[in-house]
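> missing the sequence, but the structure's below:
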């Protein structure tokens, strides 16, 4: 007979198991933001015990992995020793400074994880490793706008309709990809909300001085040089314009991707920027063309095609409207104005 004074014992839910792989030159902010939210949500009373979830840093060997800032982190276990995980998290970072690619052993580990019940998570440029491992076919994936063209160049076979560079993160079944930086906290919160009470996650966010987690559809911060827009739909539209400079999206397609009507998008754009979407997109493409004219030796025809103009004549007409001179004259004038400064800098260094 059950003793009425003794409450029935309830079993604690199983811990959520995270395996974290750090790629060479990984971004420390992305890693620390993700794992710190796990730590704070895992226990009560600031004890940092792995009660609700556990995390383990795993690698090809126990050789320390260097972050982009120089700090080194030693894996806790090798891939062969690593136990089963609910989430396998790949944290990337710099692409153009020293070794940054996933090793063959790391790619093998990712492929094995894809065959298990685990969900794969790519943070920052960790999505590049997921692509190299061949485990993203058919899945939508998120990349930072800053690395969008790097991604397209390295993976020309990728389905661009599934490539998202205007949101903080994307959850698509057993694949989660995140733009990196501060968004790693947001994606950690989204994962934890699947398993623990929302009050626990919110408390962890408050301890990190984060008011609230951003949703996956929240826009990434706009690229430098763009006029700020407060409305998230307009900010996402601007990012999509940047992303598709070579093949501009029509107003209807742009509105469809934002899940609003074309008329509503036009109204929002005019209110936020004082320009129509068409005029704003033209300004983005002209600005990119002017930058390419002074920073590269590419032909005007090549630049025109890259920036979404039908040919060199089309670019020339639009350029004269904006700058009052032809692309050739613009390039020559800017090159000549830069030459004295470069000569002076050279003389100072001698």
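Structure's in. What do you need? A quick note: this is a predicted structure, and the numbers were derived from the prediction, not measured. Numbers count the residues shown, from 1 in each chain.

> going forward, measure contacts between C-alpha atoms and count neighbours the same way
OK.

> Centre of the chain to the longest helix seen in the chain, how far?
For the chain, the helix with the greatest residue count under DSSP state H is helix 327-349. Chain-centre distance of helix 327-349: 35 Å, with C-alpha atoms, centre = their mean, to the nearest Å.

> other SSEs contacting the helix or strand hosting residue 120?
For residue 120, the element it lies in under DSSP states H and E is strand 119-123. Judged by 3 or more C-alpha pairs under 8 Å, 6 or more residues apart in numbering; DSSP states H and E, strand 119-123 is in contact with strand 87-91, helix 104-115, helix 126-132, strand 175-178.

> Okay, helices next: where are they in the chain?
28-42, 104-115, 126-132, 148-154, 183-192, 198-207, 232-243, 251-258, 262-273, 277-295, 300-306, 312-323, 327-349.

> Correct me if wrong: residue 136 contacts residue 129.
No. Using C-alpha atoms under 8 Å, residue 136 is not in contact with residue 129, being 10.0 Å away.

> circling back to that earlier point, contacting residues around the longest helix of the chain?
290, 293-294, 300, 315-316, 319-320 (C-alpha atoms under 8 Å, 6 or more residues apart in numbering).

> how close does residue 269 sit to residue 307?
21 Å (C-alpha to C-alpha, to the nearest Å).

> is it true that residue 165 touches residue 238?
No. Using C-alpha under 8 Å, residue 165 is not in contact with residue 238; the gap is 11.0 Å.

> residues contacting residue 191?
By C-alpha under 8 Å, 6+ apart, residue 191 has no neighbours at all.

> thinking again about what came up before, need the helices of the chain in a markdown table (columns: distance to residue 93).
Below are the helices of the chain laid out as a markdown table (distance: least, C-alpha to C-alpha, whole Å):
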| stretch | distance to residue 93 |
| --- | --- |
| helix 28-42 | 8 |
| helix 104-115 | 15 |
| helix 126-132 | 7 |
| helix 148-154 | 13 |
| helix 183-192 | 12 |
| helix 198-207 | 23 |
| helix 232-243 | 21 |
| helix 251-258 | 28 |
| helix 262-273 | 33 |
| helix 277-295 | 26 |
| helix 300-306 | 27 |
| helix 312-323 | 36 |
| helix 327-349 | 33 |
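
> Second structure follows, compare the two:
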């Protein structure tokens, strides 16, 4: 039996004015963290202290049949209601998670989202909730914020979409989309500030031990590889390299972990990417360093260490060889890098062989 989170909170009539009202559409196997971060932001802004009464903020959990919603972690949210009149809400927040195929959003949910659109209710897609909005035909011509982790899957399933994998969330007026994770707290705080004022948004975040809300255009904190790689062992090796950007993984170890010989792995990398595993890993670590220099206040020494370089001189030398500028020149804003190197700090598969 899945664990269950009891979510019923009485609405108190003491609230003055119009409370912020959110309807949650919880799709099967939705991701728990973005849901919890969003709803806790509402809860803490909704009342004084930590009393959790639905005064300034109100929220309703809904599923297509009114049954409890099972998250991807196995925890269930209850009680839930069947879909309610969308006009009862200021926003409908659609949260999804594991979507094995494009038909996992059922027809009744699609009809409900279309009804909300006709009534002018703003729709919010969080994590792969944006897949549901696209499947319902509600994102034509609109950018959709997506986690770098789901970027390739989104393009594969919906090639006509306009994915943005380098921001936390996007506000397009009647469509808001969020990459998921803890960024949903930033989006919730953004909506709370809009409707209730900055003090209530800050109060929520501070209790959640979050210093301040990040803006929607804040970059997602992870460099990634974009592009299609057909070879399974190369894909697995890339994933391992991404997970160990602060370490230097020897090619022999990498080959062993992906289940092939060193010579075979080197051949697979050259066939797929046009470079050796060593050069690929070095380039990715340097891209990570470029991102850290642009978007954090870490010292150059700290950046070099985070990228797996033994000393600052080694890091700086490799950095200049790759980008044509020193880390100091990047930090001082003296560099004029090609746009594809800095926006959006990704290492594109198709460009590897020519670098």
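Yep, that arrived. What you are looking at is a predicted structure, and each value in this text was computed from that prediction instead of being measured.

> Show the buried residues in the contacts of helix 327-349 of structure 1.
Those of the contacts of helix 327-349 of structure 1 that meet the buried threshold are 290, 293-294, 300, 315-316, 319, by 16 or more other C-alpha atoms under 10 Å.

> Which one of those is nearest to residue 52 of structure 1?
Set against residue 52 of structure 1, the nearest of these by C-alpha to C-alpha is residue 290 (53.6 Å).

> contacting residues for that closest one?
Residue 290 of structure 1 touches residue 327, counting by C-alpha under 8 Å, 6+ apart.

> likewise residue 205 of structure 1?
The contact partners of residue 205 of structure 1, taken as C-alpha under 8 Å, 6+ apart, are 37, 211-213.

> what's the answer for residue 42 of structure 2, then?
Neighbouring residues of residue 42 of structure 2 by C-alpha under 8 Å, 6+ apart: 57-59, 188, 192, 204.

> picking that back up, columns mean neighbour count and distance to residue 143 of structure 1 on top of the helices and strands packed on strand 119-123 of structure 1, output as TSV?
Listed next are these as TSV, based on neighbours: other C-alpha atoms under 10 Å; distance: least, C-alpha to C-alpha, whole Å:
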stretch	mean neighbour count	distance to residue 143 of structure 1
strand 87-91	26	13
helix 104-115	17	18
helix 126-132	23	7
strand 175-178	27	7
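
> Could you dump the ones you listed into JSON lines and include distance to residue 18 of structure 1?
Listed next are these as JSON lines, based on distance: least, C-alpha to C-alpha, whole Å:
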{"stretch": "strand 87-91", "distance to residue 18 of structure 1": "5"}
{"stretch": "helix 104-115", "distance to residue 18 of structure 1": "12"}
{"stretch": "helix 126-132", "distance to residue 18 of structure 1": "15"}
{"stretch": "strand 175-178", "distance to residue 18 of structure 1": "13"}
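
> now for these, which one comes closest to residue 145 of structure 1?
The nearest among those, by C-alpha to C-alpha, is strand 175-178 at 11.4 Å.

> Mind giving me the packing neighbours of the closest one?
Using 3+ C-alpha pairs under 8 Å, 6+ apart: strand 175-178 of structure 1 touches strand 119-123, strand 141-142, strand 169-172.

> Relative to residue 157 of structure 1, which of those is closest?
Nearest to residue 157 of structure 1, of all these, is strand 141-142, at 13.9 Å by C-alpha to C-alpha.

> what range in structure 2 matches the closest one?
The alignment of strand 141-142 of structure 1 onto structure 2 (TM-score structural alignment) covers residues 144-145.

> For that stretch, give me the average deviation versus structure 1.
For stretch 144-145 of structure 2, the mean distance from the matching residues in structure 1 following superposition reads 1.1 Å, by mean C-alpha distance after the TM-score superposition for structure 1.

> Contacts only, for the equivalent of residue 36 of structure 1 over in structure 2.
Matched across to structure 2, residue 36 of structure 1 falls on residue 40, judged by TM-score structural alignment. By C-alpha under 8 Å, 6+ apart, the contact list for residue 40 of structure 2 reads residue 204.

> ok, back up a step: now rank the contacts of residue 205 of structure 1 by neighbours and give me the top one.
residue 37 (23 neighbours; other C-alpha atoms under 10 Å).

> Please consider this matter closed, and thank you.
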